[in-house]
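# no FASTA, just this:
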């Protein structure tokens, strides 16, 4: 009996220590990593919005299904804001942005972004830059706020039909371990595991390392939101399926075609040959997206993986600036 009580007391001590560790981590995150840009009130909630530079059109960056929020674009935004106004932000529940009590949806995402831009005094025309799932959010922003959108860049974008098109090769799965980790975030488990769960991407400057420390500091909140967004992927794809007409807005689509790594194949539970077939389909999906605008271009990047903005930021920078120039000139986007 004494052994059982001792084990229970020790377990209770560990939980209490974890709670204290998590609370202390939250305090240190707010102290050491203040939000980049400003916190914009959108009606009882605040969205982090980081706008820099001057000029028109204003480039607006939309991150993919990740935890980095506005910091997804830390290697790209400084090169864009030297030429025009450039805004990156964090969706609700990511990094510094307050969470939303509403069920996750693409419409909610774009309404939040529009409200943040409007309340911060940012005005179109906008060039929307979306990576992965962020490209579909950019499409939905265009659907609801089309007059504000002058051009788009898709960075290895998702496609509304992608799940059905690759169903013969792979099925989507979500880790039970990640669910347990999110459920126990209040105990400090996610904070302690953040450097393992979120390994460092390629880093070029001291500011890259500082950004990574900020991402780890806010990991418990961001990972919880990322899981909710991941669970809503099917409904998000369905929600964005009904709009595919960009008219004559300049559009550049970037496709990552570096062979899948061993770790990526293992995560997708497919063989190298299946991986090659999935990539053929992925390229075909992007070729379809190119047809969504009459003023579009497509660039395939054989040496870049999915996170092109981190692995080959120069390709993204060239694409964005080509669309900016096209908007200013009123012509088609130049082939990067």
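Cool, got the structure. All values derive from a computational prediction rather than experimental measurement.
# rest of the way, CA atoms for contacts and neighbours
OK.
# what's the next secondary structure element after the longest helix along the chain?
As assigned by DSSP state H, the longest helix anywhere in the chain is helix 2-32. Using DSSP states H and E, the helix or strand that follows helix 2-32 in sequence is strand 38-41.
# so what secondary structure elements neighbour the helix or strand that that next one is followed by?
Going down the chain from strand 38-41, the next helix or strand is strand 46-52, by DSSP H and E. Counting contacts by 3 or more CA pairs under 8 Å, 6 or more residues apart in numbering; DSSP states H and E, strand 46-52 is packed against strand 38-41, strand 86-89, helix 106-119.
# now distance to residue 224 and mean neighbour count too, for these, in CSV please.
Putting those into CSV (distance: least, CA to CA, whole Å; neighbours: other CA atoms under 10 Å) gives the following:
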stretch, distance to residue 224, mean neighbour count
strand 38-41, 20, 17
strand 86-89, 18, 27
helix 106-119, 16, 19
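# presented hereafter is structure B, for comparison with structure A:
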């Protein structure tokens, strides 16, 4: 008690103003008193004797660091670029911009850009919640994308099909995957620094929300990684398929924009009036449908020479720029024949939808076509079905998922499908090129193609010999089909024969009776063509 009063007395004996000066000295000794607050000091509480915030305080955030904010800004810029490129590729499926045409389907570059855009969106949505799982998945994903990039660049056939657009897209996806790893680690570093500075320790706890975010990120990245594994496996199949040699040759057409495949079997003779059969397939590659039958007829001596080709997007032919109509296909066929120095005379032989192409070719080569042979042909009135919007949407959906190659991989692994099956055989319809060709066919069926076929009907040479062989099954199944077959028998004034093979399916040549009728009529139209043309 006495000591207290002694100190009190001592204080009262101090000169006036001593307390004030001492207080000022204390403030002068505080190095932060006269400094402007920075992003490192502005968040510290002055009422807290230790200067630390609670770990749960919203102010404890990696966004406090300008480096983290800069990384986020860069991510937003990359997302904007990626989204614009994604939109550009989406539009190019339907309308090819100049210098943007892909000789392949164009679906692979769209898939890689979708992956990169989705990865950026995921990283920005959960930017402030970095995790080791995201880093690990990012390393796996970037490794796979680098492998895909190497495959595309190293295999000449793939490099040719994908072009600079495909290569740029896979490189972009690989760069984004590597960048996401850097972003994740940069945010983790910033989060740890801010926690240590503002709370005095690194926060090792995670809230239930953060654990849910980490789980969601892991699931999405696992899905992306599985998709990329499928991309890689499909690329390996494609690398094997492009090594399959094509019979005949591939010719650059349409201003060297793409190439089409054309092959001719049999030797030319000095007899100028001897016709050459020009084949046009049905829905798929002609090598899997009509060409084997015609080849048998050639070996049996029914015909002396024939040529066949693949429409753009089928078998060994590249995809054409969009939009692409039947008339455009006929134009590039004419160009390829000219480059091959093939001049006819021609007897055009076709089946199904290929009959539309043959009729267009005949109307544009009136003096060179000496016969038209149609096998269960598709009437132009059915172009409404070909151009059905619902069918077009399903083709587009199949196209954008085709890089996953689920059906192609299952066929190769489980069913033992060969590269021949995938290029010209029963699995050809699974390729992105084929799907793109069918989508192009769908988009212009009721507009450009319908108008071209109607014009061809008006200018068809009346004296051109015509043979039609129809499927009895199709005619019994659909009375309108029978009516349309009869209508097609009037496209010229010289109908040599119209046969209905009663038990034959749409592919008439697949049954014995159908093959006999076809071979018989083929001989007759060849003989008629020779008799009509002067020596």
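Ah, there it is. Owing to the predicted nature of the structure, the values given are computational and were not obtained by experimental measurement.
# ok, back up a step: gap between the longest helix of structure 1 and the chain center?
Distance of helix 2-32 of structure 1 from its chain centroid, counting by CA atoms, centre = their mean, to the nearest Å, is 32 Å.
# which helices and strands sit right next to that helix?
The helices and strands touching helix 2-32 of structure 1, judged by 3+ CA pairs under 8 Å, 6+ apart, are helix 189-197, helix 206-217.
# thinking again about what came up before, between the helices and strands packed on strand 46-52 of structure 1, which gets nearest to residue 135 of structure 1?
Within these, the stretch nearest residue 135 of structure 1 is helix 106-119; the backing value is 10.9 Å (CA to CA).
# pull up the aligned stretch in structure 2 for the closest one.
With TM-score structural alignment applied, helix 106-119 of structure 1 matches the range 326-339 in structure 2.
# now do the strands in structure 1.
Along structure 1, the segments classed as strands by DSSP state E run 38-41, 46-52, 58-62, 86-89, 126-131, 149-155, 250-256, 295-301.
# relative to residue 267 of structure 1, which of these is closest?
Each of those has some distance to residue 267 of structure 1 by CA to CA; the shortest is strand 250-256, at 17.8 Å.
# sorry, back to before: now the helices and strands packed on strand 46-52 of structure 1 in CSV, with distance to residue 23 of structure 1?
Shown next, in CSV, are these (distance: least, CA to CA, whole Å):
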stretch, distance to residue 23 of structure 1
strand 38-41, 22
strand 86-89, 25
helix 106-119, 28
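# between those, which gets nearest to residue 218 of structure 1?
strand 86-89 (14.8 Å).
# in contact with the residue nearest to the spatial centre of structure 2, which residues?
Closest to where the C-alpha atoms of structure 2 average out (CA atoms, centre = their mean) is residue 107, at 0.7 Å. Residue 107 of structure 2 makes contact with 93, 399-400, 402-403, 432, according to CA atoms under 8 Å, 6 or more residues apart in numbering.
# look up how far residue 156 of structure 1 lies from the corresponding residue of structure 1 for residue 311 of structure 2.
Under the alignment (TM-score structural alignment), residue 311 of structure 2 maps onto residue 91 of structure 1. For residue 91 of structure 1, the distance to residue 156 of structure 1 equals 19 Å [CA to CA, to the nearest Å].
# now do residue 92 of structure 1
From residue 92 of structure 1 to residue 156 of structure 1 the distance is 23 Å (CA to CA).
# what does residue 94 of structure 1 give?
Counting by CA to CA, the gap from residue 94 of structure 1 to residue 156 of structure 1 is 21 Å.
# wait, what's in contact with the equivalent of residue 30 of structure 1 over in structure 2?
Matched by TM-score structural alignment, residue 30 of structure 1 corresponds to residue 242 in structure 2. With contact taken as CA under 8 Å, 6+ apart, residue 242 of structure 2 is in contact with 157-158.
# how about the longest helix of structure 1: buried residues?
Within helix 2-32 of structure 1, the residues that qualify as buried are 15, 18-19, 21-22, 25-26, 29, counting by 16 or more other CA atoms under 10 Å.
# out of the residues you listed, flag the one nearest to residue 290 of structure 1.
Proximity of the buried residues of helix 2-32 of structure 1 to residue 290 of structure 1 (CA to CA) peaks at residue 29, which lies at 41.1 Å.
# for the closest one, which non-adjacent residue is closest in space?
In space, and not counting its chain neighbours, residue 29 of structure 1 is closest to residue 217: 5.3 Å by CA to CA, 6 or more residues apart in numbering.
# and the longest helix along structure 2, which stretch of structure 1?
The longest helix of structure 2 (DSSP H) is helix 156-199. Aligned using TM-score structural alignment, helix 156-199 of structure 2 spans no residues in structure 1.
# which strands or helices does that helix pack on?
Applying 3+ CA pairs under 8 Å, 6+ apart, one finds that helix 156-199 of structure 2 contacts helix 66-92, helix 107-125, helix 132-154, helix 208-241.
# matching residues in structure 1 for the first one?
Mapped onto structure 1 using TM-score structural alignment, helix 66-92 of structure 2 covers no residues at all.
# so which two of the contacts of residue 107 of structure 2 are the farthest from each other?
93 and 403 (14.5 Å).
# who has more neighbours, these two?
residue 403 (27 against 24; other CA atoms under 10 Å).
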